[in-house]
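[1] got a sequence here, can you model it:
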Amino acid sequence: MNAVLTTPSATSSAFCADAAIDSAANLSPLQAVIFDWAGTLVDFGSLAPTQIFVEAFASFGIHITLAQARGPMGLSKWEHIHQLLQDVSIAAQWQTAFGRAATDADVDAIYARFMPMQIAKVGEFSAPIAGAVELLQWLRAKGLKVGSCSGYPREVLSRLLPQAAAAGIAPDHVVAGDELSAGGRPGPFMALANVLVLGIGDVRACVKVDDTVPGIEEGRRAGMWTVGLSLSGNEVGYSLEEFAQASRQEVEARVAAAEAKLRKAGAHYVVRSVADLPDVLAQIAADMRAGHMPG
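    Sure, this is the predicted structure:
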């Protein structure tokens, strides 16, 4: 089942959180929703990591574009850098600059340069995405647990989480991209770590919400329902200012491409932002009551 839901907020010319939260909606038998962070709950456009990757590579004399930097988004940051170094044009630049192919030691060196830059900047991108605070309140009122995981390492999350919490974003559990020995995305491990800590009895009663391909693959491999987010996330990549200035035609083209990519990754549903999730969650719950499971 791959579906795309559109709502009033999905077709407006300016981003807003108009989607009504139906207090009477029946979410049984769902037990938990597990969210990504940047581009999902906070940081519209997933901007915090992107420019830092560009700057970190530039400090080694390597030019990467914002589009290249966004490519592996959702992976742990070390793995993200490793994947960027496999890009043909980036690998060629490295070969020219250093006379050899990049090694894991080079990934370590770029990561070491990236980390303090990311820690210094992440707090500037802690603002909740419109509708996120109200959504978490609604989920808790419905008796659902709220989990989360991120490609950010714990050191970065330690800077982000207090600011997000002060703004109303405080999941019941948070898993960082560098703290599981089994690894991160696209494997199921961070999502399943939430299941264990939150005491969820059935992974099929969980919904993984993410704006990246690795995050959707993570949820599918964990046996969960998956919902992709297009407009607010990495695949579209607008800042709020850029979005406000973009033509409707450009916005719709970017959103369509993002939706197609997330559906191809296996998303059961795709919407534009967390503001549109209540209707999706009610539909998933109805699917389950009708006997459908996330296969």
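[2] from here on, just use CA atoms for contacts and neighbour counts.
    Will do.
[3] which helices and strands does the longest helix along the chain pack with?
    For the chain, the longest helix by residue count, based on DSSP state H, is helix 104-122. Helix 104-122 sits against helix 48-58, helix 77-84, helix 154-166, with contacts defined as 3 or more Cα pairs under 8 Å, 6 or more residues apart in numbering; DSSP states H and E.
[4] so what touches the next helix or strand after that helix?
    Using DSSP states H and E, the next helix or strand after helix 104-122 towards the C-terminus is helix 132-141. Applying Cα atoms under 8 Å, 6 or more residues apart in numbering, the external contacts of helix 132-141 come out as 21, 23, 41-42, 145-146, 167-169, 171, 274-275, 277-278.
[5] following up with a second sequence; could you model it the same way so I can compare the two?
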Amino acid sequence: MNALKAVIFDWAGTLIDHGCLAPALAFTTVFERLGVPISAAEARIPMGLPKWEHILAVGKMPRVSSDWAKRYGHAFAEADADRVFAVFEPENIRIIKDHSAPIAGVANVLSALKERGLRMGSTTGYTRAIMEVVIPLAAGKGVAPEQVVCAGETQEGRPSPLMLWKNLVELGVWPADAAVKVDDTPVGIREGRNAGCWTIAVTETGNAMGLSEDELNALSADERTRRRQLIADELLEAGAHMTIPSVRELMPALDLIEAARAQGRKP
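    Here you go, the predicted structure:
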């Protein structure tokens, strides 16, 4: 059998929150509140990591760590990541309520996947506390993967394969190359490759593009293409087997993977 068995999704920037706006806004808000402002671009660099590790990565950026030392008398350290996280999580919960809308076309695609007999799971850099807000809001609009594995629920987070493998175990899906990981970040794509899955990267709705649907549509055709290609290059370099603009274009991409499997190809 060459048919795929499961698709494992990322959340923000892939299924919901066009442009992955909520986490970027939460990071910039919290660091500014603590007296060390960061840019949205800086906040987005480690996107896809579990949120505590993301905070630590931002804090250890030379510019940020230097400013932190000026403000607090020492370079950013793990204890500081704990301090930031304690403020970040409730702020992200507050913000996510306004950024949990499904990306256009996602609900229809998930319905088509179900009709095709594919199982659906997900991994996220969000904690369970954040996802407890997101899950019912998204489910009410037709986005409800069977499994949700959150940051902190495995010994290691992304880019390790453990969160993805936990999905496959709970779904009863094997081998790993019968599953596809769909993500908008290099970290998430590496998770899929490390797990032995096929990987499809999303280029227009995610963190790297960083735009709402209206902002994306306001770009000229040439500028949109230019940005999309730059993002695709980065995600292909991270290991993506192919790229699509959004989950809306997923079904034909899955057909291509099934055709590759029919020819005996592996991820």
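[6] any idea what the TM-score is?
    The TM-score (TM-score structural alignment, normalised by the length of structure 2) is 0.98; 267 aligned residues with a Cα RMSD of 1.1 Å.
[7] residue 73 of structure 1 versus the counterpart of residue 29 of structure 2 in structure 1, what's the distance?
    Counting by TM-score structural alignment, residue 29 of structure 2 corresponds to residue 55 in structure 1. Distance, residue 55 of structure 1 to residue 73 of structure 1, by Cα to Cα, to the nearest Å: 16 Å.
[8] and what of residue 167 of structure 1?
    Per Cα to Cα, residue 167 of structure 1 is found 25 Å from residue 73 of structure 1.
[9] and the two? Which one has more around it.
    residue 73 (25 against 14; other Cα atoms under 10 Å).
[10] give the aligned equivalent of the more buried one in structure 2.
    Using TM-score structural alignment, the equivalent of residue 73 of structure 1 in structure 2 is residue 47.
[11] of all the helices and strands packed on helix 104-122 of structure 1, which lies closest to residue 248 of structure 1?
    Among these, the nearest to residue 248 of structure 1 by Cα to Cα is helix 48-58 (24.1 Å).
[12] got the buried residues for stretch 167-181 of structure 1?
    By neighbour count on 16 or more other Cα atoms under 10 Å, the buried set for stretch 167-181 of structure 1 is 168-171, 173-178.
[13] separation between the residue in structure 1 sticking out farthest from the centre and residue 259 of structure 1?
    Most distant residue from the mean C-alpha position of structure 1: residue 99, 36.0 Å away (Cα atoms, centre = their mean). Counting by Cα to Cα, the gap from residue 99 of structure 1 to residue 259 of structure 1 is 40 Å.
[14] how about residue 111 of structure 1?
    30 Å.
[15] more crowded one of these two?
    residue 259 (26 against 21).
[16] any chance of the helices and strands packed on helix 104-122 of structure 1 in CSV, with mean neighbour count and distance to residue 221 of structure 1 too?
    Compiled in CSV, those are given as follows (neighbours: other Cα atoms under 10 Å; distance: least, Cα to Cα, whole Å):
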stretch, mean neighbour count, distance to residue 221 of structure 1
helix 48-58, 20, 25
helix 77-84, 21, 19
helix 154-166, 18, 23
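[17] closest one to residue 69 of structure 1 among these?
    In terms of Cα to Cα, the element of these nearest to residue 69 of structure 1 is helix 48-58, at 5.7 Å.
[18] contact partners for the residue mapped onto residue 38 of structure 2 from structure 1?
    Matched by TM-score structural alignment, residue 38 of structure 2 corresponds to residue 64 in structure 1. Shown in contact with residue 64 of structure 1 (Cα under 8 Å, 6+ apart): 54, 57-58, 90.
[19] checking those against structure 2: which ones persist?
    Of the contacts of residue 64 of structure 1, the ones still in contact in structure 2 (both residues aligned by TM-score structural alignment, their matches' Cα atoms under 8 Å) are 54, 57-58, 90.
[20] what would the residues you listed look like in a markdown table with distance to residue 68 of structure 1?
    Below are those laid out as a markdown table (distance: Cα to Cα, whole Å):
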| residue | distance to residue 68 of structure 1 |
| --- | --- |
| 54 | 9 |
| 57 | 11 |
| 58 | 13 |
| 90 | 9 |
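[21] now, among the residues you listed, which is nearest to residue 268 of structure 1?
    Closest to residue 268 of structure 1, out of all of these and judged by Cα to Cα, is residue 54, at 32.3 Å.
[22] for that closest one, give me its contacts.
    When the contact criterion is Cα under 8 Å, 6+ apart, the partners of residue 54 of structure 1 are 63-66, 69.
[23] mark which of the residues you listed are buried, thanks.
    63-64, 69.
[24] okay, residue 248 of structure 1 and residue 73 of structure 1: tell me how far apart.
    In this structure, residue 248 of structure 1 and residue 73 of structure 1 are 25 Å apart, going by Cα to Cα.
[25] before we move on, what about residue 105 of structure 1?
    Note on residue 105 of structure 1: its distance to residue 73 of structure 1, by Cα to Cα, is 21 Å.
[26] what do you get for residue 107 of structure 1?
    16 Å.
[27] swap in residue 89 of structure 1?
    18 Å.
[28] perfect, that will be all.
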